[in-house]
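A.B. asks: please find the sequence and the predicted model below.
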Amino acid sequence: MLLIPIVVPLLTFLYNRDEPRLFGFPAFYWIQLLLILVGVVATAVVYRMTKRGRRP
């Protein structure tokens, strides 16, 4: 699961363009921000899944 936020940014053909624009920002910038959110979500999911097995 943690490989997703590592591998997807390496696929530059996904965001190596200017169009489409979102609120005036080129695709490169808003896709990079989206990839940050993907990394946060993936990390949170893995944290929650591994936390269940532990007892305080």
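C.D. replies: Happy to help now that I have it.
A.B. asks: can we go C-alpha only for contacts and neighbour counts from here?
C.D. replies: Noted.
A.B. asks: mind giving me the packing neighbours of the longest helix belonging to the chain?
C.D. replies: Longest helix in the chain by number of residues, with DSSP state H as the criterion: helix 27-51. Judged by 3 or more C-alpha pairs under 8 Å, 6 or more residues apart in numbering; DSSP states H and E, helix 27-51 is in contact with helix 4-7.
A.B. asks: ok, residues contacting the helix it packs on?
C.D. replies: Helix 4-7 is contacted from outside by 35-36, 38-39, 42, using C-alpha atoms under 8 Å, 6 or more residues apart in numbering.
A.B. asks: what about versus this one:
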Amino acid sequence: MLWVGSYAKTDPTFIGIPFFYWYQMAWVVISTALTMTAYWLWQRDQRARKTQGGAGA
């Protein structure tokens, strides 16, 4: 995302939307999905640690 020259163009268009805009919005969706996945994995790990700690005491 830091190399703007790689995506600062109008072609190819997607449903009439220039490349620059749909590429940016695609990364918003991708980053949201990656963040949600990381959060779910973290929650699962926290639950597993809680049950392990309770069983051993």
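C.D. replies: That came through, no problem. Worth saying up front: this structure is predicted, and the values here are computed from it rather than measured.
A.B. asks: TM-score for the pair, please.
C.D. replies: Once superposed, the chains reach a TM-score of 0.72 (TM-score structural alignment, normalised by the length of the first structure), with 48 aligned residues with a C-alpha RMSD of 1.5 Å.
A.B. asks: in stretch 39-49 of the first structure, what counts as buried?
C.D. replies: The neighbour-count check on stretch 39-49 of the first structure (16 or more other C-alpha atoms under 10 Å) flags 39, 42-43 as buried.
A.B. asks: want to throw those into CSV with distance to residue 49 of the first structure?
C.D. replies: Output for these, formatted as CSV (distance: C-alpha to C-alpha, whole Å):
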residue, distance to residue 49 of the first structure
39, 15
42, 11
43, 10
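A.B. asks: matching residues in the second structure for the longest helix of the first structure?
C.D. replies: Residues 19-43 of the second structure are matched to helix 27-51 of the first structure when aligned by TM-score structural alignment.
A.B. asks: and the matching stretch, how far out from the chain middle?
C.D. replies: 2 Å (C-alpha atoms, centre = their mean, to the nearest Å).
A.B. asks: and if you look at stretch 24-32 of the first structure?
C.D. replies: Taking C-alpha atoms, centre = their mean, one finds the center of stretch 24-32 of the first structure at 14 Å from the center of the full chain.
A.B. asks: for it, which outside residues touch it?
C.D. replies: Contact with stretch 24-32 of the first structure is made by 9, 15-22, as judged by C-alpha under 8 Å, 6+ apart.
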